[in-house]
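# this one's sequence-less:
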């Protein structure tokens, strides 16, 4: 599953399609200090990237997708505040 909400952080992995954008937004809104693990993210629909850029959660890891990496480069990283 590309969007995993079962742990203390939100994990994105594999191919995240537009269908995951709304649940991701809801999870980010419902979490006080969200951390999103993107280490397993291979490719993300632009809607996913837009949600992340708008909500600005702390990110953990780096995506494999160079476009996603470039879009998310300005967001805070875990351990780097």
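Alright, I've got the coordinates. Since this is a predicted model, take the numbers as computed values, not measurements.

# From here on, just use CA atoms for contacts and neighbour counts.
Noted.

# next helix or strand past the lengthiest strand in the chain?
For the chain, the strand with the greatest residue count under DSSP state E is strand 35-44. Heading C-terminal from strand 35-44, the first helix or strand you meet, by DSSP states H and E, is helix 46-55.

# counting contacts, what elements does that following helix pack onto?
Helices and strands touching helix 46-55, by 3 or more C-alpha pairs under 8 Å, 6 or more residues apart in numbering; DSSP states H and E, are helix 21-30, helix 66-71.

# Comparison target below:
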């Protein structure tokens, strides 16, 4: 997990700070960053606002934690063949 400049793609878990008891012990799903939206940066799949305090490089995100919804799935880097 490393800090990313605004020009590079990045991934993060959703911002759960508004839940009464958020699970903050582990990243459950990582989403690819999309466009700015109300309250923060939206995920590419459009399902959530992202937690920008703990960004990941897309290449460092484990496959098991990657969001599989259409927008995010298309944005994840593919392995070189």
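Yep, it's here. Please read all numbers here as calculations on a predicted model, not as lab measurements.

# Need the TM-score between these chains.
Superposed pair, TM-score by TM-score structural alignment, normalised by the length of structure 1: 0.26. Supporting alignment: 45 aligned residues with a C-alpha RMSD of 4.5 Å.

# The longest strand of structure 1 packs against which elements?
The contact analysis (3+ C-alpha pairs under 8 Å, 6+ apart) places strand 35-44 of structure 1 against strand 10-16, strand 58-60.

# for those strands, which one sits closest to residue 68 of structure 1?
Each of those has some distance to residue 68 of structure 1 by C-alpha to C-alpha; the shortest is strand 10-16, at 11.1 Å.

# which helices and strands does that closest one pack with?
strand 3-4, strand 35-44.

# Against which helices or strands is the shortest one packed?
Pointing back at strand 3-4 of structure 1 there. Using 3+ C-alpha pairs under 8 Å, 6+ apart: strand 3-4 of structure 1 touches strand 10-16.

# what would the helices and strands packed on strand 35-44 of structure 1 look like in TSV with mean neighbour count?
Below are those laid out as TSV (neighbours: other C-alpha atoms under 10 Å):
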stretch	mean neighbour count
strand 10-16	20
strand 58-60	21
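
# Reformat these as CSV; add distance to residue 23 of structure 1.
Below are these laid out as CSV (distance: least, C-alpha to C-alpha, whole Å):
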stretch, distance to residue 23 of structure 1
strand 10-16, 11
strand 58-60, 17
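
# nearest to residue 44 of structure 1, of these?
Nearest to residue 44 of structure 1, of all those, is strand 10-16, at 4.7 Å by C-alpha to C-alpha.
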